[in-house]
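K.L.:
got a predicted structure here, sequence first:
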Amino acid sequence: MATNTYTVTGMTCDHCVGAVRGEVSQIPGVTDVQVDLSSGQVTVTSDAPIDVETIRASVDEAGYELAS
């Protein structure tokens, strides 16, 4: 089991949270996604480590940006 926290920029409302959660949840192996709107923190729990570029692509697909 692996847990990593990322900062996502551009989220301003609950719809944003849902969009990011929905896209990241579709990554194979992801078991949980927690999004904190106020801090922009997205915590991803998965069966095995997931490449940051895979997370970045999912966040991009949702319309937001993973902070470097």
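P.N.:
All right, it came through fine. Numbers count the residues shown, from 1 in each chain.

K.L.:
drop to CA atoms for contacts and neighbour counts, all remaining ones
P.N.:
Will do.

K.L.:
so where do the strands sit in the protein?
P.N.:
Along the chain, the stretches classed as strands by DSSP state E are 2-9, 30-36, 41-46, 65-66.

K.L.:
second one coming, line it up with the first:
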Amino acid sequence: MTAAGHVFRRSSPAARAQRVAIARALANRPRIVLAGDRDAAVIAVTRDEKIFDRFDDIHLLRDGRFAGREMA
């Protein structure tokens, strides 16, 4: 059993439902995914670099790892 598997089994039903919703949103490889957190911030996930200028704070990922940050 992996550590991640162990964590997932102990997580709440709400957390599991959130992961399923994220997986469904990403399944069709959309150009952009918008999500909100409990602090009313909007989080956008995209591969489309043409829309980066619409956001104030950008966190870059490369090969699944944090690769830097850009501020507008």
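P.N.:
It's in. Keep in mind it's a predicted model, so treat the numbers as computed, not measured.

K.L.:
and the TM-score between them?
P.N.:
Here the TM-score for the pair of chains, by TM-score structural alignment, normalised by the length of structure 1, is 0.29; 37 aligned residues with a CA RMSD of 4.0 Å.

K.L.:
the strands of structure 1 into a markdown table, with extra columns for distance to A57 of structure 1?
P.N.:
What follows is the strands of structure 1, written out as a markdown table (distance: least, CA to CA, whole Å):
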| stretch | distance to A57 of structure 1 |
| --- | --- |
| strand 2-9 | 12 |
| strand 30-36 | 14 |
| strand 41-46 | 14 |
| strand 65-66 | 9 |
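
K.L.:
out of those strands, the one nearest V59 of structure 1 is which?
P.N.:
Taking CA to CA, strand 65-66 is the member of the strands of structure 1 nearest to V59 of structure 1, at 6.1 Å.

K.L.:
show residues contacting that closest one.
P.N.:
Y6, T7, V8, T9, G10, R56, V59, D60 (CA atoms under 8 Å, 6 or more residues apart in numbering).
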